[in-house]
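K.L.:
Can you look at this prediction? I've put the sequence above it.
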Amino acid sequence: MRAAGNLLGTELSTPVDLGGSRRSTVLRCRTAGGGSVIVKSFSDDPRGLRGFVSEAAGLSLGLAGPELLGVDTDVPLVVMADLGDAPSLADVLLGEDPEAAEEGLLTWARGLGRLAAGSVRRRADLARLWTRYGNGTPSWEDEPWLERSATALLAQLAEAGVAAPPGLAGELAEIRTVVEKEYPAFTPGDTCADNNLLTPEGLRLIDFESACFQSVFLTAAYCRMPFATCWCVFRIPAGLAEEVESTFRAEVVTAYPALAEDAVWQAGMRRAIAVWTTFMTAHMLPRAAEDGPMHRTRRPVPTRRQVLRHRWETAGAIEEYPAFAETMRLLLREVAGRWEDTPPLPVYPAFGGYRRSSR
């Protein structure tokens, strides 16, 4: 608080803990003038430092999120404008108002699409800002996470007693090679349903700890899967799910006209779904030996087994990669087939008894 106050030239008081993570502490603090700011400090381990550099560089672009008021590279911490207590998309999806949930999804998709489209010429700016704050910290774009998740999936299959079909490693390498190069755009990184605020002024994104440029399809896949890496995963009613994806796509086409071609779009989406399913299977399969909720405290939430089975069902239809699709079907049969007491993934609570509004 002293360091943040020195940045702003004012005394800060009355801290309120907003949650944070293992890598960060997030406080809402009062200023001497009666206003409030958000102070986010980071641990000094490698993951915490990378999260700090991502947050500082990503917010400094000024493309999305709260206004960045100050950066201290020694603590390290950032100070941001306080956006208030507006609900997140997760709040409305887990609530009881289907109209609010529908509007929230479309606002979220439109905002993410506009961010991606408006960022395509700013990649060099992000690299410059990363160098400014990073002090040698490797960027997320230098992280071989796609290769690591593929290697981890192969290891997890072996541990689960599932024989990897011939050609799986080659298909995963081919998918990775394409995804690493196609249609780059900026993303805060973790565009889950709770990392945003639905303010009266529109969508404001929060949590830039994984900010980077990556294939626009990796963000678009959050519309279809939905929320590829999130705890807040239920099904979106079919007609609405298509509109959410179309809303995102309509924005990014302005930057990448080739994405108007259905063949280009659908192939990119299938690759992105394969990437995220690989990543989440490698991450979650060991923890699915004992089922449990996807979040420690939030309710309602699905269980790990519900989410994994839903992911495998979706990815099992990616037929242009036959070994990958067969792997998903093997997981459904040989692993999920033993989960007899696991019900199917339901729709989001807000859409119980949902009927589409006319548009």
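P.N.:
Received, thanks. Not measured: the values here are computed from a predicted model.
K.L.:
use CA for all of it now, contacts and neighbours both
P.N.:
Noted.
K.L.:
Tell me the buried residues in the host helix or strand of A152?
P.N.:
Following DSSP states H and E, one finds A152 within helix 145-159. If you call a residue buried by 16 or more other CA atoms under 10 Å, then helix 145-159 has these buried ones: 146, 149-154, 156-157.
K.L.:
just those now: which is nearest L59?
P.N.:
Nearest to L59 out of the buried residues of helix 145-159 is L146 (CA to CA; 24.8 Å).
K.L.:
what's the distance between V79 and L59?
P.N.:
Between V79 and L59 the distance, using CA to CA, to the nearest Å, works out to 10 Å.
K.L.:
got any residues that touch both of the two?
P.N.:
Common contact partners of V79 and L59 (CA atoms under 8 Å, 6 or more residues apart in numbering): L68.
K.L.:
which helices and strands does the helix holding A152 pack with?
P.N.:
When contacts are defined as 3 or more CA pairs under 8 Å, 6 or more residues apart in numbering; DSSP states H and E, helix 145-159 packs onto helix 168-179, helix 262-284.
K.L.:
Which one of these lies nearest to L105?
P.N.:
helix 262-284 (18.5 Å).
K.L.:
Tell me, how many residues neighbour E201?
P.N.:
Residues lying near E201 (other CA atoms under 10 Å) number 7.
K.L.:
Then D45?
P.N.:
By the criterion of other CA under 10 Å, D45 has 10 neighbours.
K.L.:
repeat for R22
P.N.:
For R22, the tally of surrounding residues (other CA under 10 Å) stands at 10.
K.L.:
now the one 4 residues further on
P.N.:
By the other CA under 10 Å criterion, the neighbourhood of V26 contains 20 residues.
K.L.:
that's a strand at it, yeah?
P.N.:
Yes - looking at V26 with DSSP: H, G, I helix; E, B strand; the rest coil, it is inside a strand.
K.L.:
In addition, the following structure is provided for comparison:
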Amino acid sequence: MTVDTSPGTEDDQDPPATAVPVSETAAVDAAVQAAETVLTRRFGSPIGLVEPEALPGSGPATVVRARIAASPFGLPRTLVIKHYPDAPPRGVADPFAQEAVSYQLFTALPAEDRMCPELLAHDGPLRVLVIDDLGRAPTLWDKLRGPDARPAERALLSWARSLGRLHATTAGREADFEALLRRLGGFAPDEDTTPAVACARLPTLLEEALGVGTPDDVRAYAEQVRESSASSPFRAFSPVDLSPDNNLVTSGGLHFLDFERGVVRNALVDAAHLRVPFATCDDARALPTGMSEAMIAAWKAEVSGVWPALADNEVLSAHLLDHQMLLVWVATWAALGGSSAGISQHRAAALVAWWQDLGTYAERGGKDAVAAHARAVSAALDDRFGPGLELPLYPAFR
């Protein structure tokens, strides 16, 4: 979903994200009623909400912006409601609980360390969150598809720096996160098994779809990386969904949204997206030369105080290579795991570029077998879906 933030600097003057027209549907009414109830309980006096505006979203929540009719408590003029009417089946992770706990975790931090809207009220039985409405401002995606490279560069660096700060401020908070989850009746999701499945199945897919074998030492390296990733000491909170439309560029810096999948996990899984930007997005595109390195430097500056080992460039590069490889393997397995004929040329071009980059970084890191395999896969993907595939830059950098 997309929630807008307030305009302030010159970077915030893009057209606001398009909202769904106001509609008095049962879902919107239910969200507003739940919000009024929890706000009244929270502040001890009736608080009415008017002019509800449904906001777009792809998750299970009904998302509404509403104006406070009158309040003596100094609340913001407008706020955003996220209502999760349906509880998940027993044993399935609850996106409401994960999002509520994520906001609780950040709302407890000092304002300067809070990289998301403030949680104003929430209620477990009602399954509703009420958060600060930061107004209307562009997303990171808006900047990347805009007409000017400089605002896009600043937004990317702000995103990387904020991601590092998010990790640094939540390192060592896993026990707090899990305790808050239990209080809401949720539970910490099991470690993501997707990398294990990808490591086990991708070699066969590469052989069948592309005719490329995976050497035993490359398979062993991938499995070793997967195992060590799950037991990494570099654990911190992650929004998991790092799509650029879930990151808002405001006068006060970048803000993260949508914590429906928020967990504590290996922070280097997130950091790998600095080398393979927005790999989970269907419309992922290329960044200009040197941009990833600048983003990594911005992230590193924030986390090295908490994790001194990552201040060493060689150590950090080795960790990033490991998780870059995992991310590329997972993305390729996801693409080839269905009907390979259904892969768009754009997605195929992204895979070609990511495998090429993996080969370059692996060679720099002394992983010659990984580099050779990556180049073979890249060439085979281009032959299969091209030839001559090239991943276009984001519009701001053309």
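P.N.:
Nice, I can see it. Here the structure is a predicted model, which means the values were calculated and not measured.
K.L.:
if we can go back for a sec, take the buried residues of helix 145-159 of structure 1 and write them to TSV, including distance to A164 of structure 1.
P.N.:
Below are the buried residues of helix 145-159 of structure 1 laid out as TSV (distance: CA to CA, whole Å):
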residue	distance to A164 of structure 1
L146	18
S149	15
A150	12
T151	12
A152	12
L153	10
L154	7
Q156	10
L157	7
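K.L.:
of those, closest to D262 of structure 1?
P.N.:
For the buried residues of helix 145-159 of structure 1, the nearest to D262 of structure 1 is L146 (25.3 Å; CA to CA).
K.L.:
Need the counterpart of the closest one in structure 2.
P.N.:
Alignment note (TM-score structural alignment): L146 of structure 1 maps to P195 of structure 2.
K.L.:
for its match, what are its contacts?
P.N.:
Taking CA under 8 Å, 6+ apart, we find P195 of structure 2 in contact with 226, 326, 329-330.
K.L.:
which outside residues touch the helix or strand harbouring E36 of structure 2?
P.N.:
If you go by DSSP H and E, E36 of structure 2 is part of helix 26-43. Here helix 26-43 of structure 2 makes contact (CA under 8 Å, 6+ apart) with 46-49, 52, 54, 62-64, 66, 73, 81-83, 121-123, 126, 128-130.
K.L.:
hmm, back to that, which of the buried residues of helix 145-159 of structure 1 lies closest to E251 of structure 1?
P.N.:
Distances from E251 of structure 1 to the buried residues of helix 145-159 of structure 1, taken by CA to CA, are shortest for L146, at 26.3 Å.
K.L.:
quick one: the closest one and V253 of structure 1, what's the gap?
P.N.:
In terms of CA to CA, L146 of structure 1 sits 25 Å off from V253 of structure 1.
K.L.:
just M328 of structure 1 next, same as before
P.N.:
To V253 of structure 1, M328 of structure 1 is 31 Å away according to CA to CA.
K.L.:
Can you pick out the residue with more neighbours from those two?
P.N.:
The neighbour count for M328 of structure 1 versus V253, taken as other CA under 10 Å, is higher for M328 (25 against 17).
K.L.:
tell me how far stretch 230-247 of structure 1 is from the chain's mean position?
P.N.:
14 Å (CA atoms, centre = their mean, to the nearest Å).
K.L.:
Which element, helix or strand, includes G20 of structure 1?
P.N.:
Under the criterion DSSP H and E, no helix or strand holds G20 of structure 1.
K.L.:
residues near the aligned partner of it in structure 2, how many?
P.N.:
Counting by TM-score structural alignment, G20 of structure 1 lines up with G57 in structure 2. G57 of structure 2 is flanked by 15 other residues according to other CA under 10 Å.
K.L.:
swap in the one 5 residues further on?
P.N.:
Residues contacting T62 of structure 2 under the criterion other CA under 10 Å number 22.
K.L.:
tell me the strands in structure 1, going along the chain?
P.N.:
Assigned by DSSP state E, structure 1 shows strands spanning 12-17, 24-31, 36-42, 68-72, 77-81, 184-187, 196-199, 202-205, 212-215.
K.L.:
what angle separates the second one from strand 77-81?
P.N.:
Using axes from the mean of the first three to the mean of the last three CA atoms, to 10 degrees, the direction of strand 24-31 of structure 1 lies 50 degrees away from that of strand 77-81.
K.L.:
Strand 24-31 of structure 1 packs against which elements?
P.N.:
The elements that strand 24-31 of structure 1 packs onto, with contact taken as 3+ CA pairs under 8 Å, 6+ apart, are strand 12-17, strand 36-42.
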